[in-house]
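**Student:** Sharing a model that was predicted from the sequence below.
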Amino acid sequence: MTEPSVPQEARPWLTIVGIGEDGRDGLSPAASAALDTAEVVWGGRRHLALAAPLAAETYVWPSPIGEAYPKILARRGRPTCLLATGDPFHYGIGAEIARLVPPAEIRAYPQPSAFSLAAARLGWPLAETACLTLHGRALTRVIPALQPGAKVLVLSWDGSTPAAVASLLVERGFSRSRLTVLEAMGGPRERIVSAEAAGFHHQAIDPLNTLAIEVVAEPGARVLPLATGLDDGWFESDGQLTKAEIRAVTLAALRPFAGKLLWDVGAGAGSISIEWCLRHPSNRSLAVEARPDRAERIVRNASSLGVPERVSVVEGEAPAAFAGLQPPDAVFVGGGVSHPGILAAGREALRSGGRLVANAVTLESEAVLLAAFAETGGDLRRLSVAKASPVGGLTGWRQAMPVTQWIWTKP
């Protein structure tokens, strides 16, 4: 029986080669052969220099790198090679290309990642180490990983990143944390320097560096707890804030799952959006807020709490502001419940199986939730919190305004 033929364009034509600072010497025979037989090779200037000599036509990655993708795809079926640093599928170009080209058309030859090399140099168990990148990303992304006793590996943006991280650590109460900078690992320029954050003054750091952090939290350090319900004082606010106890219950009602998108409607200080994103590094939120001053405040809060790129602010009045937004996996309505059409628009936008949670403190808003409950079902509950407070020279309970909460799941 004859095997079915495979269309030429569906066969592997695109090769992704991870290359280290040892250049050609570190490549496998198969990876070297892919470079030698390619008609075109794409890579950074450093990658192309490390892979030299090359007989193929060479192209340097443009900025932004996405401008190269149509040119690569136009060569479908013809031998093409992409060069990347180390493991192309760990914060590398491999993951981006695999979204555009079927895996059956790709051959990949990874090298040890910078994380693997750093762990080997330091003797750290990689499975127990937080690995993240600040390459082209906000510095504050490191904040959630700053847990007492944690080990963190960070891909730096450039030679200034280690000093910037050191300043951030000192500012947040981690000044005794040890920073180790591993430069140009695996090649002749490799160098390792180390110092505590408070005394980090190393100069002329190679732009190609990986930063290792051994986290030491001083008393009073701003450590993000793993539970929901951050202290209200962690958020810059004008009073429009879902308070910590109610926020914890609300997040539990929203049931965050990894990789899901939240619409936070009437976001106020953005506390629900931020805590949603803190539950998993792949979670995202669209914070819908009508007031410009509050919209700016959400951006500041998201940055200070380590999720700057995952909370996106949509400035405008709901439900009109929903137009064109990506459908959500969950919707929280914390402000504007009584505004006509918000709940209906949120229910309509939800993906199947998604949850809508709405909180109300006024009688008018509560009436809207009661009507929604009567019409479509779901769960309705009242939340009440009392805190001990001085009463003259004694102490008594001071009741906060009760919150009516409606939870609805889309069939």
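**Tutor:** Ah, there it is.
**Student:** For the rest of this, base every contact and every neighbour count on C-alpha atoms.
**Tutor:** Noted.
**Student:** Show me which positions of stretch 205-220 end up buried.
**Tutor:** Residues of stretch 205-220 classed as buried by neighbour count (16 or more other CA atoms under 10 Å): 205-206, 208-218.
**Student:** Now the terminal residues of it, how far apart.
**Tutor:** Using CA to CA, to the nearest Å, the end-to-end distance of stretch 205-220 comes out at 31 Å.
**Student:** do stretch 108-126 as well
**Tutor:** Taking CA to CA as the measure, stretch 108-126 stretches 22 Å from start to finish.
**Student:** Of all the residues in it, which ones are buried?
**Tutor:** 108-119, 124, 126.
**Student:** Narrow those to those in helices?
**Tutor:** Among the buried residues of stretch 108-126, the residues falling in helices (DSSP state H) are 114-119.
**Student:** Redo those as CSV? Include distance to Gly199.
**Tutor:** CSV is the format used below for these (distance: CA to CA, whole Å):
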residue, distance to Gly199
Ala114, 25
Phe115, 25
Ser116, 27
Leu117, 25
Ala118, 22
Ala119, 23
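**Student:** closest to Ala269 among those residues?
**Tutor:** Phe115 (35.8 Å; CA to CA).
**Student:** which element is the closest residue to that closest one other than its chain neighbours on?
**Tutor:** Distances taken as CA to CA, 6 or more residues apart in numbering place Leu153 nearest to Phe115, at 6.6 Å, with adjacent residues excluded. For Leu153, the enclosing helix or strand under DSSP states H and E is strand 151-155.
**Student:** on contacts alone, who are the packing partners of that strand?
**Tutor:** If contacts are counted by 3 or more CA pairs under 8 Å, 6 or more residues apart in numbering; DSSP states H and E, strand 151-155 sits against helix 114-122, strand 130-133, strand 209-214.
**Student:** Alongside the first one, take a look at this:
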Amino acid sequence: MITVVGIGADGWTGLPEASRHALETAEVVMGGPRQLDLLPAHLTAERVAWPSPLLPALPALMDGHAGREVSVLASGDPMFHGIGSTLVGLLGAARVRVLPHVSSVSLACARLGWPVERVEVVSLVGRPPQTLNAAVLPGRRVIVLGAGREAPSLVAGLLAGQGYGPSPITVLSDLGADTETAQRGTAETWNEPAASALHVIAVECVAGPEAEPLARVPGLPDSAYEHDGQLTKREVRAVTLARLAPIPGELLWDVGAGAGSIAIEWMRSHPSCAAVAVEHRADRAAALRRNADRLGVPSLRVVEGRAPAALDGLPAPDAVFVGGGLTTPGLLEHCWERLGPGGRLVANAVTLESESVIAQWYGRLGGDLVRLAVQRASPVGGFTGWRAAMPITVWSLTRKDVPK
């Protein structure tokens, strides 16, 4: 049994009796150097500082101390972006006992008077900073977990770059300790590091005149994307994502991704949604990556190559969108075979040849077949008329007990 003890910046004095007892009876205490330094000298346990990098070394480290009473120190709540979650994933919940402390987010909200349930939390620890972009919307309160004393300046730069320069920022350092401090400013004027490496960044998002708020629901404006015309247009994109039906924690394959709009908006629907965008043209793949960064999903995986060969070795998807290459031999077969029960396949066709492929699959497996025709108002001389976009055929199917 591994006991994970949450500890705050107030150290030993802030620990409840159960946490102190676990550390006093442990044979080994593991943690970061800063956490280990918070322990009193009278503890007899062997102190083991985390190696770097930690995650690759963790299994061998646990095996090396098997059979001993081991306590692990974690900042605040170990199950909130902490080592507790990692150890449960590695060892199983039955082998890990967690004694949580108050999280830094709860302490920050208490200081600011913010209801915790109305705050969005974004961790940039070990993640690209552009992850914050998706959470920045007018009126939202966001607490950012940063890494390093320069994190507030990085966050301020991201906010100002999106037109949210007037947003108030409060940096709370050493929460709960005698050295606790609060630094205040705005994104457009921020120019100082955090007082301590142990800090959180509280942001009240205020849009400046140049900001372009982007909703989290599908159907972002086409202008939100850098593209060369290879883009699933706004109205069709909204229908397509409704058919793909993203569920938190699921993985999408976006095959023939172009500008990446389907994969990006799939991931924007929930922070736990993941996607792989497959695109064979290097210039489009590069633009796709820039789109993902700007729209707050930098963890989108981009695979450069031609499907179906480029799909080999990818983790099995929960949903697949085929936006290009429908006439490629074996492509739909490969995608269909990789889907498990409940998996969704959506394919969009714009040419007669790709429609023919869809019609054959529809005739064999069924599903839902819809043709979308979109018209947009545009000038006709001194008047206004309708201009029709090319119609799109959308075929969608959920894998149940369907014959192959």
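**Tutor:** That came in fine, so what should we check first? The model shown is predicted, which means the values in this text are computed figures rather than measured ones.
**Student:** quick one on the thing from earlier: now the two most distant members of the buried residues of stretch 108-126 of the first structure.
**Tutor:** Greatest spatial distance among those (CA to CA): Ala108 and Trp124, at 26.7 Å.
**Student:** which non-adjacent residue is nearest Gly260 of the second structure?
**Tutor:** Leu288 (5.3 Å).
**Student:** Can you give me the neighbour number for the counterpart of the one you found in the first structure?
**Tutor:** Matched by TM-score structural alignment, Leu288 of the second structure corresponds to Ile298 in the first structure. Ile298 of the first structure has 28 neighbouring residues, counting by other CA atoms under 10 Å.
**Student:** any idea which element Ile298 of the first structure lies in?
**Tutor:** helix 292-304.
**Student:** just to revisit the earlier point, out of the helices and strands packed on strand 151-155 of the first structure, nearest to Thr228 of the first structure?
**Tutor:** Of all these, strand 130-133 comes closest under CA to CA, at 20.5 Å.
**Student:** about what we covered before: now do the contacts for the residue nearest to Phe115 of the first structure.
**Tutor:** Contact partners of Leu153 of the first structure, counting by CA atoms under 8 Å, 6 or more residues apart in numbering, are 115, 118, 129-132, 210-213.
**Student:** picking up where we left off before, could you report the distance from the residue nearest to Gly260 of the second structure to Ala187 of the second structure?
**Tutor:** For Leu288 of the second structure relative to Ala187 of the second structure (CA to CA), the value is 27 Å.
**Student:** Show me what Ala9 of the second structure aligns to in the first structure.
**Tutor:** Under the alignment (TM-score structural alignment), Ala9 of the second structure maps onto Glu21 of the first structure.
**Student:** ditto for Ser52 of the second structure
**Tutor:** By TM-score structural alignment, Ser52 of the second structure lines up with Ser63.
**Student:** Leaving out sequence neighbours, find the closest residue to Val101 of the first structure.
**Tutor:** Per CA to CA, 6+ apart, closest to Val101 of the first structure is Leu73, 7.8 Å.
**Student:** could you measure that neighbour against Asn209 of the first structure, distance?
**Tutor:** Distance, Leu73 of the first structure to Asn209 of the first structure, by CA to CA: 31 Å.
**Student:** ok so, going back, correct me, but the match of Leu288 of the second structure touches Gly270?
**Tutor:** Yes - Ile298 of the first structure is in contact with Gly270 according to CA atoms under 8 Å; the separation is 5.0 Å.
**Student:** can you map out the strands along the stretch 301-411 of the first structure?
**Tutor:** Taking DSSP state E, counting those that start in this stretch as the criterion, the stretch 301-411 of the first structure contains strands spanning 311-315, 330-333, 355-360, 379-383, 386-391, 394-399, 403-409.
**Student:** Onto which residues of the second structure does the second one map?
**Tutor:** Per the alignment by TM-score structural alignment, strand 330-333 of the first structure matches residues 319-322 in the second structure.
**Student:** List the contacts of the matching stretch.
**Tutor:** If you take CA under 8 Å, 6+ apart as the criterion, stretch 319-322 of the second structure is touched by 244, 250-256, 262, 335, 339, 343-348.
**Student:** now with 7 Å?
**Tutor:** Applying CA atoms under 7 Å, 6 or more residues apart in numbering, the contact partners of stretch 319-322 of the second structure are 244, 251-256, 335, 343-348.
**Student:** Highest neighbour count among the residues you listed?
**Tutor:** Val255 leads these on contacts (other CA under 10 Å) with 30 neighbours.
**Student:** quick check: angle from the strand holding Leu153 of the first structure to strand 209-214?
**Tutor:** Here the directions of strand 151-155 of the first structure and strand 209-214 differ by 160 degrees (axes from the mean of the first three to the mean of the last three CA atoms, to 10 degrees).
**Student:** Helix 114-122 and strand 151-155 of the first structure, what's the angle between them?
**Tutor:** Strand 151-155 of the first structure runs at 130 degrees relative to helix 114-122, counting by the same axes, to 10 degrees.
**Student:** Measure how the following helix or strand past strand 151-155 of the first structure sits relative to strand 209-214, angle-wise.
**Tutor:** Reading on from strand 151-155 of the first structure to the C-terminus, the next helix or strand found by DSSP H and E is helix 161-171. When the same axes, to 10 degrees is applied, the directions of helix 161-171 of the first structure and strand 209-214 differ by 20 degrees.
**Student:** Would you mind identifying the next helix or strand past helix 161-171 of the first structure?
**Tutor:** Next along from helix 161-171 of the first structure, by DSSP H and E: strand 178-183.
**Student:** average gap between the helix or strand that that next one is followed by and the second structure?
**Tutor:** Going down the chain from strand 178-183 of the first structure, the next helix or strand is strand 191-196, by DSSP H and E. With mean CA distance after the TM-score superposition for the first structure, strand 191-196 of the first structure departs from the second structure by a mean of 0.8 Å once superposed.
**Student:** Could you tell me where strand 191-196 of the first structure falls in the second structure?
**Tutor:** On the second structure, the counterpart of strand 191-196 of the first structure by TM-score structural alignment is residues 181-186.
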